[in-house]
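Novice: Sequence plus predicted model, see below.
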Amino acid sequence: MRIHRLALVACSTVMTLALPLTLNAQQHAHGQAPANRPAAIASLLRDLAQVEQKMIALAEAIPEESFGWRPGDGVRSVSEVVMHVAADNYFLPTFAGHPAPAETGIRNGDYPSVQAYEQRQVTKAEAVQAMRHSFAHLRGGMEMADDSFLASQLDVFGSQMTGMDLAVITTTHLHEHLGQLIAYARSNGVVPPWSRS
């Protein structure tokens, strides 16, 4: 009787400990965010929301006739910067197993597919819409991150990094291009919307 009771206690303990792992695996399989989002990801998602809002507002504020402007030969135009951001927002999550939508043509590990996407000739409205959709995709991928992903080892362009490294690089990359768009906007007489009195 005592052995039977110990077996029941052991079995219920194992099930209690395994349930959160099973639920977390099911959430990932069904595209649901983990129940306990890591604090680092929560911080990065807040930052992502701010940079997204600024980049979209800035792209919308730059007139269409300035979307072809570039500061010099061999440097991305305004439109190309917007499309580059959109392309990388789709591409970087592929390293974490979050594929880009098929209609983008962007494939995991295939940088030429990224370049083809970002070099498409688009109107201002199409570029802004592409960036808006790409941020939703990126946010969806980041929302799936859990502690095991953050600690996982990834191969990104032949470099080993953790999932946390990838999440940080992804958000810092956006700030790099936000600064670039601010400089482009001001060079074209456009004051960033959040800086206006």
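Specialist: Nice, thanks for sending it over.
Novice: use CA for all of it now, contacts and neighbours both
Specialist: Noted.
Novice: residue contacts, the residue nearest to the spatial centre of the chain?
Specialist: The residue lying closest to the centre of the chain (CA atoms, centre = their mean) is Leu138, at 2.9 Å. Counting by CA atoms under 8 Å, 6 or more residues apart in numbering, Leu138 touches Asn89, Tyr90, Pro93.
Novice: what's the helix or strand for the first one?
Specialist: Put plainly, it is Asn89. helix 78-91 (DSSP states H and E).
Novice: Second structure follows, compare the two:
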Amino acid sequence: MNFKKKMIYSFNANASKMAILLGFVLVSVFQTAASSINTITGLETKTNPQYEFYTKWLNGAEYTLEITRLMPIEDFNFRPTAESMSFGQQLLHIAANMDWLGSTYLNAEPHSMPLRDTIYGKEELIHILEEGFEKAAIAIKNLGDEQMEEVVDFFAGPMTKRQIVHLMHDHHTHHRGQLIVYLRLNGLEPPRYRGW
């Protein structure tokens, strides 16, 4: 099961359990409990901004993992200039940023592996990214509307947790764009764009 399907399944399983519990409570109060469940559980509703971001995050994660798998292991040390990070360093940087923002500001569980000044192989980096994307996705999914509006102290000034979520996404997208250039410079055609 690929990363996105695994996370959607996990999300749907938790949402289903919550929906069943709410259904039992609502049946005694409302005749139309089934129509109320989606409104109350929130993330099941495709028009909910948090659900929209969660699914976009999973799609972006799968896109980055596809790019990672496409680059041959022998090119993970490729860097377009001496000052640039290598392909592998870019991946570790993405994971470290998700870990820092997620665990510091969004109540995400910290990553299980060291993410600084360590050299990993391709399969290890894929695992590191999968774990990082999953922990961030769970943190995003678990933030309620009130928590999204909580203000945190950030080095660039006070920000809401919603802004931190968008910052994490923007940082990931920024570095994924660089990875696409690395693929092109190595004569590889990147996967088809998907920004939804």
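Specialist: That came through fine. None of the values given here were measured: they were computed from a predicted structure.
Novice: and the helix or strand that the residue nearest to the centre of the first structure is a member of, how far from the second structure on average?
Specialist: Using DSSP H and E, Leu138 of the first structure falls within helix 124-143. After superposition onto the second structure, the mean distance of helix 124-143 of the first structure to its aligned counterpart is 0.8 Å, using mean CA distance after the TM-score superposition for the first structure.
Novice: quick one, strands of the first structure?
Specialist: Assigned by DSSP state E, the strands in the first structure fall at 153-156, 159-162.
Novice: now the first one: which residue numbers in the second structure?
Specialist: Meaning strand 153-156 of the first structure. Counting by TM-score structural alignment, strand 153-156 of the first structure pairs with residues 151-154 of the second structure.
Novice: any idea how far the matching stretch is from the chain center?
Specialist: 20 Å (CA atoms, centre = their mean, to the nearest Å).
Novice: With adjacent residues omitted, what lies nearest to Trp194 of the first structure?
Specialist: Nearest residue to Trp194 of the first structure in three dimensions, chain neighbours excluded: Lys54, at 7.6 Å (CA to CA, 6 or more residues apart in numbering).
Novice: Now do Gln121 of the first structure: how many residues are near it, please.
Specialist: Per other CA atoms under 10 Å, the neighbour tally for Gln121 of the first structure reads 12.
Novice: Please report how far the residue mapped onto Leu174 of the first structure from the second structure lies from Thr81 of the second structure.
Specialist: When the second structure is aligned by TM-score structural alignment, Leu174 of the first structure is paired with His172. Using CA to CA, to the nearest Å, His172 of the second structure is found at 21 Å from Thr81 of the second structure.
Novice: In the second structure, what sits opposite Leu45 of the first structure in the alignment?
Specialist: So, by TM-score structural alignment, Leu45 of the first structure is matched to Tyr54.
Novice: Which of His172 and Thr81 of the second structure has more residues huddled nearby?
Specialist: Ranked by neighbour count (other CA under 10 Å), His172 of the second structure and Thr81 place His172 first, with 22 against 8.
Novice: Surely the more buried one and Ile94 touch.
Specialist: Yes - contact criterion CA atoms under 8 Å: His172 of the second structure and Ile94 qualify, at 5.9 Å.
Novice: In the second structure, what stretch matches the helix holding Leu138 of the first structure?
Specialist: Using TM-score structural alignment, helix 124-143 of the first structure lines up with residues 122-141 of the second structure.
Novice: Give the buried residues for the matching stretch.
Specialist: The neighbour-count check on stretch 122-141 of the second structure (16 or more other CA atoms under 10 Å) flags 122, 125-126, 128-141 as buried.
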